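**Student:** need coordinates for the below:
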Amino acid sequence: MAFALPVWIAVQDELLGHGADGESPNCFDSFDDETLFEMFHLTRTCVAFVADTVRLHMRKRRTNLSVEDMVMVTLDYYAQGLSSAAVQNRVSLSLAESFGAICAVTEVIADMADRFISFPETLDARASVATDVEKFCGIPKVLGVLAPGHFRVRTSTSEKGSYKNFLNSLGYTSVQTQIICDCEGNILSAAGCWAGSTSEMKIWESSAKGKEMEEGVNGSYWLIGGEGYCLSKAVLSPVVHPTSVKEIRFNQAHEKILDIMRTTLASMMSRFRCLMQLGFAEESSLDKKGNIIKACCVLHNIAKKFSVPLPPESGEVEPLHLVMQYQGEAGESNLEALKARHELIDSSFSEERK
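**Tutor:** Got it, this is the predicted structure:
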């Protein structure tokens, strides 16, 4: 569940409560449903909800610009990766105003993350998510899938220090956000923004969610992590060199649930083409890049809530790889975690359980 039903109802009530003096998102009415979806990769109902929600939060900001125009140019940028001529001809904003509008609306949507991106915090919520994961792949006591989402950026090759910081192990320059999703592809957490060369373990160990999970705040649950993560109390990595049928079966189940993250990130890039190339990046601009990524995560969850289909492929989507930096069991020095994984494999993947 991307966000709890009470949260959804509260948002709907809040919008309805302010609807009397609110404006209808009629600037989108100049497009028919098919054209609107082609342009924004969202349905009319979903676009209206996003526009209403942004309008409600923009009331707290001073702007002489039409909120509808601001939302339109922002959704256009997210979907197309640039400002299209069709939208620029429709709105009454200069290029400078459009850039400012994208920054402002992105900040508003990113600030809504605590309402639309929800990690299971209660006992019942955690049990429900873990049950869904076990039904999906057979691995018990799992709250979600953990991975770094890498998003391409440009950097100046003349600035060797900066270029090296953004160059990831896959051979291209990127920024990355630590993302957790459930087995249905809903984003449960999207935190921070780091240069592409930063290891996923460094990000995990320094993140608030990492410290919280490793300290057992959420109970004795795991997150599924690829081989770029070290097996720990909270991160369940695959067996690097399986030697038995049950270990092979566990790895197959692990790969099945891990593939949900690949699909989720690929889906986000397909819907929000801006994530395919976030432009030039500097260490000082990481917060701005992180806001765009977080805003797209928020809209991803909202789109799933409205059952919005993915757009037809308009080009080859960037293949997603989870970086492998830990090779062999050398990184798995936590004997307690090794024992816990061994017991999990014995109890859930032995031949007797087949």
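
**Student:** going by C-alpha atoms from here, please, whenever you check contacts or count neighbours.
**Tutor:** OK.

**Student:** in a strand, residue 230, correct?
**Tutor:** No: under DSSP: H, G, I helix; E, B strand; the rest coil, residue 230 falls outside any strand and is assigned coil.

**Student:** which ones are touching it?
**Tutor:** 201, 237, 326, 331, 332 (Cα atoms under 8 Å, 6 or more residues apart in numbering).

**Student:** pick the one among these closest to residue 341.
**Tutor:** Minimum distance to residue 341 across those is 8.9 Å, recorded for residue 237 (Cα to Cα).

**Student:** the closest one contacts residue 226, doesn't it?
**Tutor:** Yes: Residue 237 lies in contact with residue 226 (Cα atoms under 8 Å); the separation is 5.6 Å.

**Student:** and the two? which has more neighbours close in?
**Tutor:** residue 226 (25 against 22; other Cα atoms under 10 Å).

**Student:** mind checking how far the more buried one is from residue 256?
**Tutor:** Distance, residue 226 to residue 256, by Cα to Cα, to the nearest Å: 11 Å.

**Student:** to compare against the first, here's another:
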Amino acid sequence: MKDIVKFPAFKVDKHTVNAKRIKSLLLRLALKENTAYGERRIYIQLPEESDHCNHKTPGRKRPRRSRKLKDNTKTECVPCLDSDLNDSQFLNTFRVTKSLYQFLVGEWQKEVVEKMVEAGVPVAELEQFEQHVLAALYYLGSAENIASASSRFKIKTIDFMDSILKFSDFLIRQQEKYLTLPTLEERITIAEVIKHDSGFPGVFGAMDAALVQMQTPLSNEEQDYCYNNTPSGSKCAFVLQFIVDHRLHFRDIHLDAPTTGTRIQVFQESGAWFHLQSLTSSETHIVAPAVYPLAPAIMTPHMTEVLSYQEALFNENHREAHKLAVNAMTIFKSRFKRMQKLDRHVDNNRKFVKAACILHNIALMHEDETDGRSSFFTTAGRQGGAHSSQGGANINGRGASSSGGTPVSAKGGGGSCRVSVTHHPPPLPLSSAPTLLLCSCHAPPPLPPSTSTVGCDSCPNFVLQCCSKFWCCILT
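**Tutor:** Reported below is the predicted structural model:
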């Protein structure tokens, strides 16, 4: 151990004899005048391993044991750029097909090249967009936190988030191409398909709203996006209003905060409100729940206690047509699991929701063209029923009843029923007696005295099943 007093103010800059002599004289003068301030330093020299004798040295620490992964952790499809995943593994990991992934990379590079040519910049080696696209697809398609997801790609968290934001901005720029309201000719074509499927004429889309849950935001934004206060904490979400067509494509979306009010008030703040007001009854219309206002271009079901046969048939056809909205949200949240629970950054989340809606349309269009039908329906569609109650068509806590004031539950009318989705369900076979098909989760409507109601487990007239049992109401 050494006990030394040092004077840092008189440190020798150059190790020469004259410099040391001058600093020594200055230090002595300062000591005589009591103007020198020193520092006491104690140096302890620890023994080396060779100095130990006649006793055992402590051994090294044991290596850490590898943590056992949970049973629900998927390890067979690690999202690494060097990994060679087959088509099924790629779809389960990144939630899109390989061909769609290559299409997105090509479209992004094409957009960058066009901008460089317009600006007169020589097109040199382009940035590799493969990693950006893969990172964004994995983040949107998984519920994994961003720190863990970025470690899988072996990049920093800030770079990982930057890649997702760049890809989201690219998708949002494609909104005019992939997410627009249909023209008159498109509305007529869509109405023919929906009439063939559900029996409801003149319908070009189904409208509803759903909650997109997110973590509690920072600062004062919590007050705007909180829709339910519980002892365990606040529940926050976006209100996503959407219109879908017969192919489950989003034709219009509107994001708002739950504090805006009921679904009617959210609807009045959207662009679809002004568009639908310009349509006349001679043209096509959309179907919507009873919480929305009845208008020439908006068809809502009858809500009276006693329904006539025509009103009951109208409600049944309306329900069949409106299943498009429930099925679209089921597929949307099944494909993009991030939409079941977003992070706490509101501005980024707003971009992610819009980008996911556009990517949903691109995926359905591309998969229909290449595979004849959506490949995602065959792999992930069976998981969709579990999400219908989470992202169903009703808003919990901020919704409205037919009067527009009381809240409605987020659980759909079908409860925990499973939803079997097809693009074009077969039509009802023609018979001499009309037939009504209802799920057993719903009470059968009032029918004329000459009607016999039979509960059965299967029926040849079945079109779209929402649970294992349903009411088969045969009108005799």
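
**Student:** so how far is residue 287 of structure 2 from the counterpart of residue 298 of structure 1 in structure 2?
**Tutor:** For residue 298 of structure 1, the equivalent position in structure 2 is taken to be residue 358, counting by TM-score structural alignment. When distance is defined by Cα to Cα, residue 358 of structure 2 is 22 Å away from residue 287 of structure 2.

**Student:** which one's more surrounded, those two?
**Tutor:** Neighbour totals were compared for residue 358 of structure 2 and residue 287, and residue 287 leads with 28 against 25 (other Cα under 10 Å).

**Student:** hmm, back to that, surely the match of residue 298 of structure 1 is in a strand?
**Tutor:** No: assigned with three-state DSSP, residue 358 of structure 2 falls outside any strand and is helix.

**Student:** hey, where'd the strands end up in the stretch 51-200 of structure 2?
**Tutor:** Assigned by DSSP state E, counting those that start in this stretch, the stretch 51-200 of structure 2 shows no strands.

**Student:** all helices for it, in order.
**Tutor:** 87-94, 98-118, 130-141, 146-152, 157-172, 175-178, 184-198 (DSSP state H, counting those that start in this stretch).

**Student:** tell me roughly how far the fourth one lies from structure 1 on average.
**Tutor:** Once the two models are superposed, helix 146-152 of structure 2 sits on average 7.0 Å from its counterpart in structure 1 (mean Cα distance after the TM-score superposition for structure 1).

**Student:** what residues does the most centrally placed residue in structure 2 make contact with?
**Tutor:** Nearest to the geometric centre of structure 2 sits residue 339, at 2.2 Å (Cα atoms, centre = their mean). Going by Cα under 8 Å, 6+ apart, residue 339 of structure 2 touches 140, 212, 213, 333, 353.

**Student:** run the last query once more with 10 Å
**Tutor:** 140-143, 211-214, 332-333, 349, 352-353, 356, 391 (Cα atoms under 10 Å, 6 or more residues apart in numbering).

**Student:** also residue 126 of structure 1?
**Tutor:** Residues near residue 126 of structure 1 by Cα under 10 Å, 6+ apart: 119, 120, 141, 142, 143, 144, 218, 219, 221.

**Student:** list the ones among the residues you listed that structure 2 also has?
**Tutor:** Checked against structure 2 using both residues aligned by TM-score structural alignment, their matches' Cα atoms under 10 Å, the contacts of residue 126 of structure 1 keep these contacts: 119, 120, 141, 142, 143, 144, 221.

**Student:** what's the counterpart of the fourth one in structure 2?
**Tutor:** If you follow residue 142 of structure 1 across to structure 2 using TM-score structural alignment, you land on residue 203.

**Student:** how much space between its match and residue 338 of structure 2?
**Tutor:** Remark: distance between residue 203 of structure 2 and residue 338 of structure 2 (Cα to Cα) = 31 Å.

**Student:** so those two - more neighbours on which side?
**Tutor:** Neighbours were counted for residue 203 of structure 2 and for residue 338 using other Cα under 10 Å; residue 203 has more, 30 against 25.

**Student:** aligned partner of residue 140 of structure 2 in structure 1?
**Tutor:** Under the alignment (TM-score structural alignment), residue 140 of structure 2 pairs with residue 78 of structure 1.

**Student:** an error on my part: the question was meant for residue 279 of structure 2.
**Tutor:** Using TM-score structural alignment, the partner of residue 279 of structure 2 in structure 1 is residue 216.

**Student:** can you report how many residues lie near the residue lying closest to its match once chain neighbours are set aside?
**Tutor:** Excluding the flanking residues, the one nearest residue 216 of structure 1 by Cα to Cα, 6 or more residues apart in numbering is residue 234, at 7.7 Å. Residue 234 of structure 1: 25 surrounding residues under other Cα under 10 Å.

**Student:** then residue 50 of structure 1?
**Tutor:** The number of residues packed near residue 50 of structure 1 is 20, by other Cα under 10 Å.

**Student:** same thing with residue 208 of structure 2?
**Tutor:** 25.

**Student:** what helix or strand is it on?
**Tutor:** Following DSSP states H and E, the helix or strand that holds residue 208 of structure 2 is strand 203-214.

**Student:** got the angle for that strand vs helix 184-198?
**Tutor:** Interaxial angle, strand 203-214 of structure 2 versus helix 184-198 (axes from the mean of the first three to the mean of the last three Cα atoms, to 10 degrees): 80 degrees.

**Student:** what's the mean distance for strand 203-214 of structure 2 versus structure 1?
**Tutor:** Here the mean offset of strand 203-214 of structure 2 against structure 1 after fitting is 1.2 Å, by mean Cα distance after the TM-score superposition for structure 1.

**Student:** where do the contact lists of residue 237 and residue 226 of structure 1 overlap?
**Tutor:** Taking Cα under 10 Å, 6+ apart as the criterion, residue 237 of structure 1 and residue 226 both touch 254, 255.

**Student:** circling back: farthest-apart pair in the kept ones among the contacts of residue 126 of structure 1, please.
**Tutor:** 119 and 141 (14.8 Å).

**Student:** kind regards, and thank you for your time.
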